[in-house]
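**Student:** A predicted structure for the sequence below; I have some questions about it.
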Amino acid sequence: MSKILELFNKIETSKVIASNIDYSEYIALDLSTANAELERHSLETAADYEIFIQNYLDNNKSKIAYGGYIETRNLYKRSFVFNSQNTDERNIHIGLDLWINEQAAIYSALDGKIHSFQNNTALGDYGPTIIIEHEIENIKFHTLYGHLSEASLIGKNVGDLVKKGEQIANLGLPPINGDYAPHLHFQIIIDMENKTGDYPGVCNIKNLEYYSVNCPDPNLLLKIK
């Protein structure tokens, strides 16, 4: 773990969404159960969240809201993907979300190759998803880009090379994107555990220790603020 953290510290800032928007126009957003402000709003549908997030951006004179790593949320209660009767509830977010209410361009964080991709179509899932494999200084890891447009998967092939800053997709809109307000779910994954086209972006408290190591803070790469 220490080696990959040292590596990320050396890598220059990577921007993965709407490259024309400067980090000075980003604002942190707390969607955790600890945020009492959320209780003052009716947030049940993608449209509810779109309105809430746009008002938040407008009030803070910002263009992109970001956050969510190791954040406990109520956002997933509507979906059986996270609340199967046979498993413990998964409600701890292990990626970083970048919220913007438009179909923004999505870019590869680093040089790499396409590991896998697929459309994860269940309510509350990623929708169209691309995973890129990277290897730097003999250290292999992956970046996941979720909640994309359907067209983003057209013409993709496993093994295709991509360059840092290359546009790889466009942001998806509800309901195609898992039925969320438009946002990019960006996640670092060290060991894909033989999974393809998908990897958990939300975990339960029992597995948090493992996932917090296998999925380190994405802001180590993005370096927002």
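**Tutor:** Looks like it came in fine.
**Student:** When you work out contacts or count neighbours from here on, use the C-alpha atoms and nothing else.
**Tutor:** Fine.
**Student:** which element is the residue sitting nearest the centre point of the chain on?
**Tutor:** Closest to where the C-alpha atoms of the chain average out (C-alpha atoms, centre = their mean) is H185, at 1.4 Å. When elements are assigned from DSSP states H and E, H185 belongs to strand 183-189.
**Student:** Give me the contact list for that strand.
**Tutor:** Contacts to strand 183-189, defined as C-alpha atoms under 8 Å, 6 or more residues apart in numbering, come from residues 17, 94-101, 126, 141-148, 171-172, 201, 214-218.
**Student:** Count residues in the vicinity of T87, would you?
**Tutor:** Neighbour count of T87, defined by other C-alpha atoms under 10 Å: 9.
**Student:** which residue sits closest to H134 in space, ignoring its chain neighbours?
**Tutor:** Excluding its sequence neighbours, the residue lying closest to H134 (C-alpha to C-alpha, 6 or more residues apart in numbering) is G112, at 4.5 Å.
**Student:** Pasting the second one now:
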Amino acid sequence: MDELLTILQETKAAKVISNAIEYSDYVPLDLSINNVELASSGINTANEYAIYIQNHLNFHKGKIAYGGYLENRNLYKRSAVFHSEETEERNIHIGLDLWINETAPIYAALEGKIHSFQNNTALGDYGPTIILEHKIASVTFYTLYGHLSLDSLENKKVGQLIKKGEQIANLGMPPINGDYAPHLHFQVIVDLENKTGDYPGVCSLSTLSFYEKNCPDPNLLLKIKK
């Protein structure tokens, strides 16, 4: 794990969405339970979130909103994917979200190969998803790209070689993207635990210590802003 953190920190920054938009046009976005404005707004649908996020971008004169790593959110309460009577609620986000209310190209953060891909169709899930496998020095790890367009899964093959910066997908729109306001969920994963085409992007409080280690901060790689 320490070796991977060093690799992420020393790797040259890579954009994973909309190359033409500079990091100076990215603005942080808080969707946590601590956002009093969000909590009192009563918004729930993908369209309502899209309006809220666009207003946030407009106010801050930004083009992409980002954030969400280890953020405790109420966003997932509408979906049975994240809670049931038998399981502890999952509400802590363990990836980085990049929000933009328009179609956008998605790029590979690093050189690698396609590990797996699938359409995770449940309400609130990833929708179309691609997972890439990377190996740097002796360290193997993965990056996950969720909430893609359906055509992003066409002409893909497991084991297909991918170059850093190569366009691998397009951003998905609701409801295909899990029925969210348009955004890319980007996640770094140490151990996929034998999963294919899917991996938890949200965890419960009791499992946070594991997932925080297994899914380090993606901004170590992207280097958006400090």
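**Tutor:** Noted; the coordinates are in hand. Quantities reported herein were computed from a predicted structural model and do not represent experimental measurements.
**Student:** Tell me how they score on TM after superposing.
**Tutor:** Both chains were compared after superposition, and using TM-score structural alignment, normalised by the length of the first structure their TM-score is 0.99; 225 aligned residues with a C-alpha RMSD of 0.6 Å.
**Student:** Just tell me what the residue nearest to H134 of the first structure corresponds to in the second structure.
**Tutor:** Using TM-score structural alignment, the partner of G112 of the first structure in the second structure is G112.
**Student:** returning to what we had before: near the residue nearest to H134 of the first structure, how many other residues are there?
**Tutor:** Using other C-alpha under 10 Å, the number of residues around G112 of the first structure comes to 21.
**Student:** give me every residue that touches it.
**Tutor:** For G112 of the first structure, the contact set (C-alpha under 8 Å, 6+ apart) comprises I132, E133, H134, E135, L161, V162, K163, K164.
**Student:** I'd say the third one and L161 touch.
**Tutor:** By that I understand H134 of the first structure. No. Taking C-alpha atoms under 8 Å as the definition, H134 of the first structure is not a contact partner of L161, at 10.1 Å.
**Student:** who touches both of those two?
**Tutor:** Taking C-alpha under 8 Å, 6+ apart as the contact rule, the neighbours common to H134 of the first structure and L161 are D111, G112, K113.
**Student:** How much space separates the last one from N204 of the first structure?
**Tutor:** Going back to what we said before, that points to K113 of the first structure. Taken as C-alpha to C-alpha, to the nearest Å, the spacing of K113 of the first structure relative to N204 of the first structure amounts to 30 Å.
**Student:** quick revisit: mind checking which of the shared contacts of H134 and L161 of the first structure land in strands?
**Tutor:** Among the shared contacts of H134 and L161 of the first structure, the members falling in strands (DSSP state E) are G112, K113.
**Student:** L171 of the second structure matches what in the first structure?
**Tutor:** L171 of the second structure maps onto L171 in the first structure, by TM-score structural alignment.
**Student:** give the contact list for that match.
**Tutor:** For L171 of the first structure, the residues meeting the contact criterion (C-alpha under 8 Å, 6+ apart) are E102, Q103, A104, A105, I106, H147, L148, S149, P182, H183, L184.
**Student:** The lengthiest helix in the second structure against the first structure, how far on average?
**Tutor:** In the second structure, ranked by residue count with DSSP state H as the criterion, the top helix is helix 46-59. Between helix 46-59 of the second structure and its aligned partner residues in the first structure, the average distance after superposition works out to 0.4 Å, using mean C-alpha distance after the TM-score superposition for the first structure.
**Student:** one step back: residue in the second structure matching the residue nearest to the centre of the first structure?
**Tutor:** Alignment note (TM-score structural alignment): H185 of the first structure maps to H185 of the second structure.
**Student:** Report the separation between its match and E86 of the second structure.
**Tutor:** Following C-alpha to C-alpha, the distance that separates H185 of the second structure from E86 of the second structure is 27 Å.
**Student:** Over to I51 of the second structure?
**Tutor:** I51 of the second structure sits 34 Å away from E86 of the second structure when distances are taken as C-alpha to C-alpha.
**Student:** So those two - more neighbours on which side?
**Tutor:** Between I51 of the second structure and E86, counted using other C-alpha under 10 Å, the more crowded position is I51 (14 against 6).
**Student:** mind listing what the more buried one touches?
**Tutor:** Here I51 of the second structure is in contact with no residue (C-alpha under 8 Å, 6+ apart).
**Student:** same question, the one 3 residues further on
**Tutor:** Contact analysis of Q54 of the second structure by C-alpha under 8 Å, 6+ apart lists I100, N101.
**Student:** what does I27 of the first structure give?
**Tutor:** Applying C-alpha under 8 Å, 6+ apart, the residues near I27 of the first structure are L57, N60, S62, K63, I64, A65, Y66.
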